[in-house]
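K.L.:
All I have is the shape, not the residue letters:
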């Protein structure tokens, strides 16, 4: 049997079996050495300086006007400060929050926007965001997204989607009846993604990530729950994935740079009736690899759900941390070149290294831990910390999302970050939220 060496990067299909002795040897090594390793991407040839990725979160720090769509989506100095702060954390790859490709189809107010119909694409402002995020050697990736049917009726009463399947109300937020995209409409969407990638490339970004998860537009095309089309964009899985493949090809044509990274955030499964299943995700991942996607970030669930793993709970350190790490491992075992990112639920450096050692992921994605501790990765790599800070919140994923959004705003505004590992701060935050937000949303958050 081939001996196991803990710091050799074996191809997945050549992973030697780990014996009890080899697992003990791994435990004797400092996991930091593994996490510190650089990762080179197969198609662009670019190299991330370590195995950490800051995953996308909706910052909502851009300009917004209810009355003038041309006053929406401009990156602000708060957004620049946010990414300058994360850059100091020594993160290998920094992925921005979801940049919207249409000024009147937004995931939320305060989203950044790159829209070819706006009088300005804010090139100077995006250049400043790229400079800030890359200031300490990180690769910076812009996540591009379109919400499809998942846009509040207050922002867009006439959403566009693959089919006319309405998004159910969530926490008092209402959604309009979507209009099925025409073929010309689909081509327009593809061109908008490509145009946004072109702008980011000009601004100095190292690549883009297509948001094909969490029930947004490209994800809506993949699942038969929301895609009931009978043309070439519906029916078979290959047809349902067609808009994604066309978008990747259009980005390559627009950017004209072989070193520009293209990545995808993909649902491993939707955890919904007739939703995308793991077998279909494997097929999509193989298509993405053929299309030259450098890395796939594995996620799961839809807008109205808060799933974590197939067992609906995170792994323990003794087994595995990470909400989607089992799905990441399955996808990675079916790929030859594209790298796999596992994001969500990681708390300790040992748990992160364990995911890599077991062949479940090439890269570890962190999101909310980096709103509480923007310099967490730096501290882990220096050996100063071996776990992320906890919190004292009750079991409410939505409440944690709101708390992270508040921390993002604090970082962007140069304020002290609220310590939610302090029970007093948690109680004060919950009281404030219950007072300030509408009763229907409050009930959804705190129930």
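P.N.:
Looks like it came in fine. Note that the structure is predicted; figures quoted are calculated from it, not measured.

K.L.:
going forward, measure contacts between C-alpha atoms and count neighbours the same way
P.N.:
Will do.

K.L.:
Look up how far residue 98 lies from the residue nearest the centre of the chain.
P.N.:
The centre of the chain sits closest to residue 56, judged by Cα atoms, centre = their mean, with a distance of 4.1 Å. Residue 56 is 7 Å from residue 98, where distance means Cα to Cα, to the nearest Å.

K.L.:
second one coming, line it up with the first:
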């Protein structure tokens, strides 16, 4: 397959991208590349049967078999939810005590092994959707307060503000249990998802946190939950080798949302507490700004580069990753040399090309592939990546004859993109029809 790449992208020396990253606990990543977390929505969905609900499937193991041949320094799972009733989407993988079983532990152990087969660190991204749980999954999910997420399609119900006791039992305890489960199944660490409007960021943001107790009001109070989860995980897991990271917003781009100055203050607390790594991103479901608002960010590719550059000096020991927008090797190298970030997070580019870091490091490609989608149609490009992920999972690497690109759609072909546009229209029609009729809608487009 001959993939079209970004014009004017030049092959530049990549030695700096191949350097090891050392974490505060002494562990190292073999290079600077992070396989960022995305949503797969391919687990078993069986809320009436806890032992089967949210199990990883062979499809998911095959996906990470492909990324496991990509030569990443660190590989994140997709959203792994810690509460079986507060999901980001139908088909999320889940870790929860009520669903514990030898089968679940076996599947997670296999998952970790797939991720680590070429030397990558295997990290579970732990998440709780809170008010971003679709209404057809749970009409009244938990949140910091009862502030409803308003979208044009009215997809989200009125959340219930957690009591102080429930913050402990329904949030802290669930994150800690999931972290210990991950450790026992052979993962190298966890990343707490505190960005993009999910529950932890619902606590840190004034947009969603209207509490008047010890978790509300001041920035210190709003950050308390994340720090308490960190502390409890450290108490529960004695091994110093187990990494704890956090995905956090550099900025939220909305009224009362987290500002750059807020983010710097939050990050000072994470550095002081001893987080091993922080992944900087931005936006929420209401303002999910994975595009370029200014020409200056377009030139540097990373959507949040200018914000990250101002936050970066806060960190002395915690390793910083930046995710969102990187496409050319030159921009990746430039971000490292500027000390904007220490690590390069790749999401959508590695659904089109699961072994992109390997190709970059051996000097065979100057960039990711350049698809024909409008990059400011964020929802559509995410859907296309979900479809490519589903395609990745159809066969293992061995079953595909060693071809990690097996069956992945080449969206550099404008005609294929036009066909996908038609599939999106049909998918949205079917989803609306299903929700109206009270049926469970599909979560991804299976595209052939």
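P.N.:
Noted; the coordinates are in hand. Note that the structure is predicted; figures quoted are calculated from it, not measured.

K.L.:
Overlap in contacts, residue 56 and residue 98 of structure 1.
P.N.:
Both residue 56 of structure 1 and residue 98 are in contact with residue 143, where contact means Cα atoms under 8 Å, 6 or more residues apart in numbering.

K.L.:
which stretches of structure 1 form strands?
P.N.:
39-40, 47-48, 52-54, 93-95, 99-100, 139-145, 160-161, 179-180, 207-212, 261-267, 295-299, 339-343, 363-366 (DSSP state E).

K.L.:
that older thread, what's the closest non-adjacent residue to the residue nearest to the centre of structure 1?
P.N.:
Among residues not flanking residue 56 of structure 1 along the chain, residue 97 sits closest, at 4.5 Å (Cα to Cα, 6 or more residues apart in numbering).

K.L.:
Could you give me the buried positions within the longest helix out of those in structure 2?
P.N.:
What stands out as the longest helix in structure 2, according to DSSP state H, is helix 414-436. For helix 414-436 of structure 2, the neighbour count (16 or more other Cα atoms under 10 Å) marks 417, 420, 424, 427, 431 as buried.

K.L.:
quick check, nearest of these to residue 366 of structure 2?
P.N.:
Closest approach between those and residue 366 of structure 2, by Cα to Cα: residue 417, at 23.1 Å.

K.L.:
In structure 1, what residue corresponds to that closest one?
P.N.:
Per TM-score structural alignment, the equivalent position to residue 417 of structure 2 in structure 1 is residue 426.

K.L.:
now do residue 156 of structure 2
P.N.:
Mapped onto structure 1 by TM-score structural alignment, residue 156 of structure 2 lines up with residue 175.

K.L.:
circling back: how about the match of residue 417 of structure 2, what does it touch?
P.N.:
Per Cα under 8 Å, 6+ apart, neighbours of residue 426 of structure 1: 392, 393, 420.

K.L.:
Kindly provide the distance from residue 368 of structure 1 to residue 57 of structure 1.
P.N.:
Distance, residue 368 of structure 1 to residue 57 of structure 1, by Cα to Cα: 8 Å.

K.L.:
Alignment lookup: residue 325 of structure 1 to structure 2.
P.N.:
Checking TM-score structural alignment: residue 325 of structure 1 goes with residue 305.

K.L.:
can you check residue 398 of structure 1 too?
P.N.:
Matched to structure 2 by TM-score structural alignment, residue 398 of structure 1 sits across from residue 379.

K.L.:
same question, residue 54 of structure 1
P.N.:
By TM-score structural alignment, residue 54 of structure 1 lines up with residue 35.

K.L.:
Next, count neighbours for that match.
P.N.:
30 (other Cα atoms under 10 Å).

K.L.:
OK, contacts around the closest residue to it other than its chain neighbours?
P.N.:
In space, and not counting its chain neighbours, residue 35 of structure 2 is closest to residue 75: 4.6 Å by Cα to Cα, 6+ apart. Going by Cα under 8 Å, 6+ apart, residue 75 of structure 2 touches 34, 35, 36, 115, 120, 121, 122, 123.
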